[in-house]
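Colleague: Structure for this input, please:
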Amino acid sequence: MLNIADTLYDWCRAARPFALATVVQVSGSAPLPPGTALAVDADGTAVGSVSGGCVEGAVYELCTQVLADGGTPVLARFGYSDDDAFVVGLTCGGEIEVLVQRVEPASMPHLTGALEAVTLGRPAAMAHIVDGPEELLGRTLGVPGDGSAYDGTLGSENMDRAVAAQARALLRAGRTGLAEVGGDADTCPERLSVLVHTSAPRPRMLIFGAVDFAAALSQAGSLLGYRVTVCDARPVFATPTRFPHADEVVVDWPHRYLEHTEVDDRTAVCVLTHDAKFDIPLLRLALGLRVGYVGAMGSRRTHDHRLDLLREAGVPQSQLAFLHSPIGLDLGAHTPEETAVSIAAEIIAHANRATGLPLSRGTGPIHRRSTAGTAALGTETVPARV
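Modeller: You can find the predicted model right below:
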């Protein structure tokens, strides 16, 4: 629905009811991805698209019907028809499933808030139940990108928490996608499919040091949905050919590049140079920024010496507490690829306030509610910056 956020926001502000048709599943060569929407208001005005033209007429008719009836949402599937591909089928040969529902803005103030955030360019997510019990179908939950509490309800507090956690994970990655929740007593007895609409740029992973470990980590970062930058002051090493998985390769002094580039509280800063002339000015700057993660490679001896140098450079202990060094989780990693997995695992654990311990050694639900204000790392709890 965020593809038509501007118009929907105007309609919501005017308390103008409308029918919303949302692509919830695609298969084959369907033209548009899940989350794409078409909306029709009471005057018959239509905005958006669900198929690039193939089935717009049929979906429009469904919208006007649902809007007039004010009844329950409708799930409709459109696929290729051998008999007449141009009537209600997709000529591309794919299939789409579309949820059509009536929206009453006056009863969904959280939708207005989420759409406002999107129109202002702020990160936000909207969780949307697209499959499950009839009485839950079409319900939504707004999840702001600033870390504040979710808005609205899907039916129960436990369900809201579980869905909000999924929405935040997708929002961090800047991806719209389906999440399966429920099917248990802790959240909801019924299994639900929730489409999480997100509006956020991809988070950044800044890797400093054009080394073999950086090549492996850039691939892992790309897999996790990060926009990866590799930076090194040495032009002979910092080349796109050596880092094909990076979105950009920059030749510059690390601290100078970091000083002038854009970061936010989802940014992961990974310092792999373990060379004091690069590390100290870079980490001194990074630890003073509002970023999600700062890690530095090196042995424990290197780490202790690095801390001494950072203290001498005036970095306060409150900032040093946020430094992940030696970088990564203890996986016994040796190769660049294993080390990249170790670092990526620590970044995931930190972002989700998780321990990084084996699940077999824990108790309680695997997907638990995050503790606000703290980040559990290993057996130690330290303040969270995000």
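Colleague: switch to C-alpha atoms for all contacts and neighbour counts from now on
Modeller: Noted.
Colleague: contacting residues for Trp253?
Modeller: Contacts for Trp253 were tallied using CA atoms under 8 Å, 6 or more residues apart in numbering; they are Cys231, Asp232, Ala233, Phe278.
Colleague: got the contact list for the third one?
Modeller: Each residue near Ala233 by CA under 8 Å, 6+ apart is listed here: Val251, Asp252, Trp253, Pro254.
Colleague: Okay, and which of these map to strands?
Modeller: Val251 (DSSP state E).
Colleague: Adding distance to Val181, write the contacts of Ala233 out as a markdown table.
Modeller: As requested, those are exported to a markdown table (distance: CA to CA, whole Å):
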| residue | distance to Val181 |
| --- | --- |
| Val251 | 44 |
| Asp252 | 45 |
| Trp253 | 46 |
| Pro254 | 42 |
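Colleague: May I ask which of the contacts of Ala233 has the most neighbours?
Modeller: Highest neighbour count within the contacts of Ala233, by other CA atoms under 10 Å: Pro254, with 24 neighbours.
Colleague: Before we compare anything, build this one as well:
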Amino acid sequence: MSVADRLLEIAHSEERAVLFTVIDGPQPGAHLLVLLDRGGETVGDAPAELAELAPEIRRNGQHEHAGLRVFAEVYGPPPRLVVVGAVDTAEALCAAAKLIGWHTICVDARSRFATRERIPSADELIVEWPDEALARIQPDHGTAIVVLTHDEKFDVPALQAALTTDAFYVGAIGSRKTQSRRRERLLEAGLSEEQLDRIHGPSGLDLGADTPAETALSILTEALAVRAGRPGTALETAPGRIHVET
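Modeller: The predicted model follows:
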């Protein structure tokens, strides 16, 4: 089957794939389509080494790999945001994420909090222990996870589960003292320092956020920056291109 035929096939599904087009190097214009949900199966005539890069690609843009400059196009479902804890900030965070086209999931084991009245913007509302829910959700490279609870019986299992996934962003709110205490508990649970270094905590950029809506904006902008591989600094002081190269 040709690359074009495969693209038509996946256009009608949520199958994840990355299409590489060679810009500079041997065979300019050659394509390689990597089907991530089919064990990395490839279609096309561009060098097969490009498939190694595919799992790390989160958005369209130029890349250099194996001596080639290529343009990568991402196909599949929209990014997912998993919010642990149906607290006030959860609704604001889900609402903000939906504005940029993300699929939102809110998880809380407490049925009195995880209601449509409290979190109407969640695409999915799951009443379940966070670690069990994450095992079913199976976060991938297109998933961000934010822990909003302030209770170790929820926080620690949720983060322990989140840090064993491929989620591109794992954030947790709370003071530095809270972050330190959580870190101790997670080390005791068997996680490594390297795994714990993935946590963005306190979650969010330093925007002076105070209200739930402001806090949600702070968290979401940090997740966006991480996804784009950007530092999240002011544009006027940023070197190089303002927009992500496409």
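Colleague: give me the element Ala5 of structure 1 is part of.
Modeller: Counting by DSSP states H and E, the element that carries Ala5 of structure 1 is helix 5-13.
Colleague: Mind giving me the packing neighbours of that helix?
Modeller: In terms of contacts (3 or more CA pairs under 8 Å, 6 or more residues apart in numbering; DSSP states H and E), helix 5-13 of structure 1 is packed against helix 109-119.
Colleague: after the helix it packs on, next one along is what?
Modeller: Using DSSP H and E, the first helix or strand after helix 109-119 of structure 1 is strand 124-131.
Colleague: Just the angle for that next one relative to helix 109-119, thanks.
Modeller: Relative orientation of strand 124-131 of structure 1 versus helix 109-119 (axes from the mean of the first three to the mean of the last three CA atoms, to 10 degrees): 130 degrees.
Colleague: now the helix or strand following strand 124-131 of structure 1 against helix 109-119, angle please.
Modeller: As assigned by DSSP H and E, the chain's next helix or strand after strand 124-131 of structure 1 is strand 140-144. Taking the same axes, to 10 degrees, one finds strand 140-144 of structure 1 and helix 109-119 inclined to each other by 40 degrees.
Colleague: so how far does strand 140-144 of structure 1 sit from its counterpart in structure 2?
Modeller: Following the fit onto structure 2, the mean deviation recorded for strand 140-144 of structure 1 is 6.8 Å by mean CA distance after the TM-score superposition for structure 1.
Colleague: so Ala345 of structure 1 is in which element?
Modeller: With DSSP H and E as the criterion, Ala345 of structure 1 is inside helix 336-351.
Colleague: let me redo that: Val59 of structure 1
Modeller: helix 56-69.
Colleague: Over to Leu171 of structure 1?
Modeller: Leu171 of structure 1 belongs to helix 157-173, assigned by DSSP H and E.
Colleague: ok, now which ones touch the spatially closest residue to His31 of structure 2 that is not a sequence neighbour?
Modeller: Nearest non-adjacent residue to His31 of structure 2, counting by CA to CA, 6 or more residues apart in numbering: Thr21, 4.6 Å away. Thr21 of structure 2 makes contact with Pro28, Gly29, Ala30, His31, Leu32, Ala46, Val70, Phe71, Ala72, according to CA under 8 Å, 6+ apart.
Colleague: okay, those residues in TSV with neighbour count and distance to Ser121 of structure 2 next?
Modeller: As requested, the contacts of Thr21 of structure 2 are exported to TSV (neighbours: other CA atoms under 10 Å; distance: CA to CA, whole Å):
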residue	neighbour count	distance to Ser121 of structure 2
Pro28	14	45
Gly29	15	42
Ala30	16	42
His31	22	39
Leu32	22	38
Ala46	21	42
Val70	24	37
Phe71	21	34
Ala72	25	31
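Colleague: Let me know the closest of those residues to Arg6 of structure 2.
Modeller: Leu32 (11.1 Å; CA to CA).
Colleague: Please verify my assumption that that closest one contacts Gly40.
Modeller: No: judged on CA atoms under 8 Å, Leu32 of structure 2 makes no contact with Gly40 at a distance of 11.2 Å.
Colleague: returning to what we had before: can you pull out the residues in contact with the helix holding Leu171 of structure 1?
Modeller: Counting by CA under 8 Å, 6+ apart, 123-127, 141, 143, 145, 150, 153-154, 176-177, 179, 181-182, 186-188, 194, 196, 198-200, 202-203, 224-226, 266, 352, 367-369 sit against helix 157-173 of structure 1.
Colleague: Flag every buried residue along that helix.
Modeller: Buried residues in helix 157-173 of structure 1, counted by 16 or more other CA atoms under 10 Å: 158-173.
Colleague: any idea of the angle that helix forms with strand 124-131?
Modeller: Going by the same axes, to 10 degrees, helix 157-173 of structure 1 makes 120 degrees with strand 124-131.
Colleague: Helix 157-173 of structure 1: what's the following helix or strand?
Modeller: Downstream of helix 157-173 of structure 1 (by DSSP H and E), the next one is strand 177-184.
Colleague: okay, that following strand sits on what stretch of structure 2?
Modeller: Per TM-score structural alignment, strand 177-184 of structure 1 has no counterpart in structure 2.
Colleague: tilt between that strand and helix 157-173?
Modeller: Using the same axes, to 10 degrees: strand 177-184 of structure 1 against helix 157-173 is 160 degrees.
Colleague: which parts of the helix or strand following strand 177-184 of structure 1 are buried?
Modeller: Note on strand 177-184 of structure 1: by DSSP H and E, the next helix or strand toward the C-terminus is strand 188-199. Under the neighbour-count criterion of 16+ other CA under 10 Å, strand 188-199 of structure 1 has Cys188, Leu192, Ser193, Val194, Leu195, Val196, His197, Thr198, Ser199 buried.
Colleague: got the angle for strand 188-199 of structure 1 vs strand 140-144?
Modeller: 50 degrees.
Colleague: So which elements touch strand 188-199 of structure 1?
Modeller: Strand 188-199 of structure 1 is packed against strand 124-131, helix 157-173, strand 177-184, with contacts defined by 3+ CA pairs under 8 Å, 6+ apart.
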